[in-house]
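*Asks:* Sequence isn't available, so here's the structure alone:
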């Protein structure tokens, strides 16, 4: 018999993940949320709805989290009526992008209470979440990862064990540092080109199918060239949060990360200018406008 699954965090990624879990035959309960569309869709597919993390823990064997970051993870686990307050054994799979130090601390705090926490952050896009082809980085003990694997396989095309708990979130920060670094580089290069009279179309004709092409560039260019606003539905505010987590992690390690600081500042400027809810490829327009040029003329 399949374990009962709970899900908290039905945002752009979470909705598709939860849809795949229920379609693959897992009993699913979801937490009430202020945005009803995802919950109503999942209920039509057979999910049940609960009103608190504690009620979710009471009803489930395994709970997946896909929330914004460490403060939200800590709140739904340790807060009033949180998952831990149910006082029962539980496997928590944290698919959020969180701070490794928080993840390690939580795991150590929960273990004596019979609650196992593993980190399983995600890579790729909401489209991949919907299609069940996400990449997942998993940190945790071998037995816990083995227990989680069949659930992860419901929505992942690739699952990569990374080591002990916390290493999944570490790898996720590095992955997002690279991807957001590309976004900052593309945006600055496009702006310089436009300022010099080189169109984004010419830029794209050189980069696409060349050595500097990659899957991330393909979604980025779909906004720049085709003006598809939904090419990569990941907000600039979330990108800024992730590279800020990386800065804190590097500081805790006592290492210099000057490139990371530059990437973070690119996103900090965009957030400070009021563009936090724009999607990452839109950084290209923001950087261009700040420098008195346009990518659409």
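*Replies:* It's in. The structure displayed is predicted, hence computed values, not measured ones.

*Asks:* Please count neighbours and contacts with C-alpha atoms only from this point.
*Replies:* Fine.

*Asks:* Tell me which stretches of this structure form strands.
*Replies:* In the chain, the segments counted as strands under DSSP state E are 5-8, 28-31, 48-50, 62-65, 90-94, 115-119, 122-123, 134-139, 156-163.

*Asks:* Could you save the ones you listed as CSV and add columns showing mean neighbour count and distance to residue 292?
*Replies:* Formatted as CSV, these follow (neighbours: other C-alpha atoms under 10 Å; distance: least, C-alpha to C-alpha, whole Å):
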stretch, mean neighbour count, distance to residue 292
strand 5-8, 26, 43
strand 28-31, 25, 46
strand 48-50, 18, 50
strand 62-65, 24, 42
strand 90-94, 24, 42
strand 115-119, 26, 43
strand 122-123, 22, 34
strand 134-139, 26, 38
strand 156-163, 16, 42
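
*Asks:* right, and those strands - which one's nearest residue 243?
*Replies:* Of all these, strand 122-123 sits nearest to residue 243, with 14.9 Å by C-alpha to C-alpha.

*Asks:* before we move on, the earlier item: as CSV, the strands of the chain with distance to residue 187 would be great.
*Replies:* As requested, the strands of the chain are exported to CSV (distance: least, C-alpha to C-alpha, whole Å):
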stretch, distance to residue 187
strand 5-8, 34
strand 28-31, 38
strand 48-50, 42
strand 62-65, 32
strand 90-94, 31
strand 115-119, 31
strand 122-123, 21
strand 134-139, 25
strand 156-163, 29
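
*Asks:* Out of those, the one nearest residue 207 is which?
*Replies:* strand 122-123 (22.7 Å).

*Asks:* so how far is that closest one off the chain centroid?
*Replies:* Distance of strand 122-123 from its chain centroid, counting by C-alpha atoms, centre = their mean, to the nearest Å, is 6 Å.

*Asks:* And for it, what's in contact with it?
*Replies:* Residues outside strand 122-123 that contact it (C-alpha atoms under 8 Å, 6 or more residues apart in numbering): 95-97, 134-137, 172, 175.

*Asks:* got it, and stretch 154-166?
*Replies:* With C-alpha under 8 Å, 6+ apart as the test, stretch 154-166 has contacts from 17, 20-21, 24, 100-101, 103-104, 107, 117-119, 129-141, 145, 152-153, 168, 171.

*Asks:* 6 Å instead?
*Replies:* 17, 20-21, 100, 103-104, 118, 132-141, 168 (C-alpha atoms under 6 Å, 6 or more residues apart in numbering).

*Asks:* what's the distance between that stretch and the middle of its chain?
*Replies:* That offset, for stretch 154-166, works out to 14 Å (C-alpha atoms, centre = their mean).

*Asks:* Count the neighbours of residue 97 for me.
*Replies:* 28 (other C-alpha atoms under 10 Å).

*Asks:* how close does it sit to residue 114?
*Replies:* 24 Å (C-alpha to C-alpha, to the nearest Å).

*Asks:* related to what we said a few turns ago, and of the contacts of strand 122-123, the nearest to residue 87?
*Replies:* The nearest member of those to residue 87, counting by C-alpha to C-alpha, is residue 95 at 22.2 Å.

*Asks:* contacting residues around that closest one?
*Replies:* Per C-alpha under 6 Å, 6+ apart, neighbours of residue 95: 65-66, 120-121.

*Asks:* Use this one as the comparison:
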């Protein structure tokens, strides 16, 4: 099947998915979406030319490639199960969520019996890049399926790396998130240590920004502490904690110690247990929880 004949379904038009789906429909692919939590996102996409399905089986019937951008492996598995009655042979389901690779491989194995491909293509960067169509994407798929879905992924991604087979995209994503969230825990503790030692926030930032320790993650992460911008880095503490648990599970499967990863996970677990479990409790708020546990008011 040529890319020009593909019809695309999208499940999960949240902070990331809305921008991704916008780029798919605006770059010429027939798109079907379904409402979940964000009715306004569906209305916007329909205004741009997308169709709305009333059920997951209906979305599956209309689609040759289906993108999932959901919160966790449990939501992915539930969505796949619900759409099964509408799936056709040769359909490709692309899981863009940050998922447990063990579950990814199991779903792919189960669907293969129906002639359906299930691959992983998790993301990196923020909703801003999703809207601009410049996300990073790491793909786990066989070469033929990768070449089939690549033109659609190119509508919303600026950097695409074919990591390997099914599950490898999710494995790399967990490693990537361990690095970024580890940096978040490190920056939060360093920022609070500087404050407790009498170094003003602007002086701390003056040293880090533009130096060797600066990076895009630092700039969006620290914006909340410096300016109060709550939306500069919209990734929740709950999702971060989930990803770190998945990374720890992956290391357990590999029979590897996680001296640092487990410590980072516990930093986020502390923030969750202290109340940072809401839908708008973002990763930069970690500074507040570290500060409060260190005797500073946030």
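*Replies:* Arrived safely, thanks for sending. Since the structure is predicted, the reported quantities are computational estimates derived from the model, not experimental observations.

*Asks:* Arrange the contacts of strand 122-123 of the first structure in CSV, one row each, with distance to residue 277 of the first structure as further columns.
*Replies:* Below are those laid out as CSV (distance: C-alpha to C-alpha, whole Å):
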residue, distance to residue 277 of the first structure
95, 21
96, 18
97, 17
134, 23
135, 24
136, 25
137, 26
172, 21
175, 21
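
*Asks:* And those, which is closest to residue 230 of the first structure?
*Replies:* Distances from residue 230 of the first structure to these, taken as C-alpha to C-alpha, are shortest for residue 134 (17.4 Å).

*Asks:* nearest residue to that closest one other than its sequence neighbours?
*Replies:* Leaving aside its chain neighbours, residue 134 of the first structure sits nearest to residue 156 (4.4 Å; criterion: C-alpha to C-alpha, 6 or more residues apart in numbering).

*Asks:* One more: residue 294 of the first structure?
*Replies:* Excluding its sequence neighbours, the residue lying closest to residue 294 of the first structure (C-alpha to C-alpha, 6+ apart) is residue 288, at 5.4 Å.

*Asks:* quick one: the equivalent of the one you found over in the second structure and residue 60 of the second structure, what's the gap?
*Replies:* Per TM-score structural alignment, the equivalent position to residue 288 of the first structure in the second structure is residue 291. The spacing between residue 291 of the second structure and residue 60 of the second structure, counted by C-alpha to C-alpha, is 47 Å.

*Asks:* more neighbours, these two?
*Replies:* residue 60 (26 against 19).

*Asks:* Identify the residues contacting the more buried one.
*Replies:* 86-87.

*Asks:* Show me what it aligns to in the first structure.
*Replies:* Under the alignment (TM-score structural alignment), residue 60 of the second structure pairs with residue 57 of the first structure.

*Asks:* Tally up the residues packed near the closest residue to residue 233 of the second structure other than its chain neighbours, please.
*Replies:* Leaving aside its chain neighbours, residue 233 of the second structure sits nearest to residue 220 (5.3 Å; criterion: C-alpha to C-alpha, 6+ apart). When neighbours are counted by other C-alpha under 10 Å, residue 220 of the second structure registers 18.

*Asks:* Residue 26 of the second structure now?
*Replies:* Counted with other C-alpha under 10 Å, residue 26 of the second structure comes out at 15.

*Asks:* For residue 273 of the second structure, see how far away whichever residue in the second structure pairs up with residue 14 of the first structure is.
*Replies:* The alignment partner of residue 14 of the first structure in the second structure, by TM-score structural alignment, is residue 17. Distance, residue 17 of the second structure to residue 273 of the second structure, using C-alpha to C-alpha: 28 Å.

*Asks:* Between these two, which is the more surrounded one?
*Replies:* residue 17 (24 against 9).

*Asks:* Could you measure from the more buried one over to residue 207 of the second structure?
*Replies:* Going from residue 17 of the second structure to residue 207 of the second structure by C-alpha to C-alpha gives 36 Å.

*Asks:* Over to residue 163 of the second structure?
*Replies:* Noted for residue 163 of the second structure: a distance of 36 Å to residue 207 of the second structure, by C-alpha to C-alpha.

*Asks:* Kindly report the same for residue 220 of the second structure.
*Replies:* Using C-alpha to C-alpha, residue 220 of the second structure is found at 16 Å from residue 207 of the second structure.

*Asks:* what's the answer for residue 139 of the second structure, then?
*Replies:* Residue 139 of the second structure sits 37 Å away from residue 207 of the second structure, taking C-alpha to C-alpha as the criterion.

*Asks:* for residue 158 of the second structure, same thing?
*Replies:* 31 Å.

*Asks:* hmm, back to that, can you say which of the strands of the first structure is nearest to residue 276 of the first structure?
*Replies:* Of the strands of the first structure, nearest to residue 276 of the first structure by C-alpha to C-alpha is strand 122-123, at 20.2 Å.

*Asks:* whereabouts in the second structure does that closest one align?
*Replies:* Counting by TM-score structural alignment, strand 122-123 of the first structure corresponds to 123-124 in the second structure.

*Asks:* That stretch vs the first structure, mean deviation?
*Replies:* In the superposition against the first structure, stretch 123-124 of the second structure averages 0.1 Å from its aligned positions (mean C-alpha distance after the TM-score superposition for the first structure).

*Asks:* Would you tell me which helix is longest in the first structure?
*Replies:* helix 167-195 (DSSP state H).

*Asks:* helices or strands up against it?
*Replies:* Judged by 3 or more C-alpha pairs under 6 Å, 6 or more residues apart in numbering; DSSP states H and E, helix 167-195 of the first structure is in contact with strand 134-139.

*Asks:* The strand it packs on versus strand 90-94: what angle between them?
*Replies:* Strand 134-139 of the first structure and strand 90-94 are oriented at 120 degrees to each other (axes from the mean of the first three to the mean of the last three C-alpha atoms, to 10 degrees).

*Asks:* Now strand 134-139 of the first structure on the second structure. Mean distance?
*Replies:* Superposing on the second structure and averaging over aligned pairs (mean C-alpha distance after the TM-score superposition for the first structure), strand 134-139 of the first structure comes out at 0.2 Å.

*Asks:* Can you spell out which helices and strands pack onto that strand?
*Replies:* strand 115-119, strand 122-123, strand 156-163, helix 167-195.

*Asks:* how near is residue 256 of the first structure to residue 247 of the first structure?
*Replies:* Counting by C-alpha to C-alpha - residue 256 of the first structure and residue 247 of the first structure are separated by 9 Å.

*Asks:* and what of residue 194 of the first structure?
*Replies:* In terms of C-alpha to C-alpha, residue 194 of the first structure sits 31 Å off from residue 247 of the first structure.
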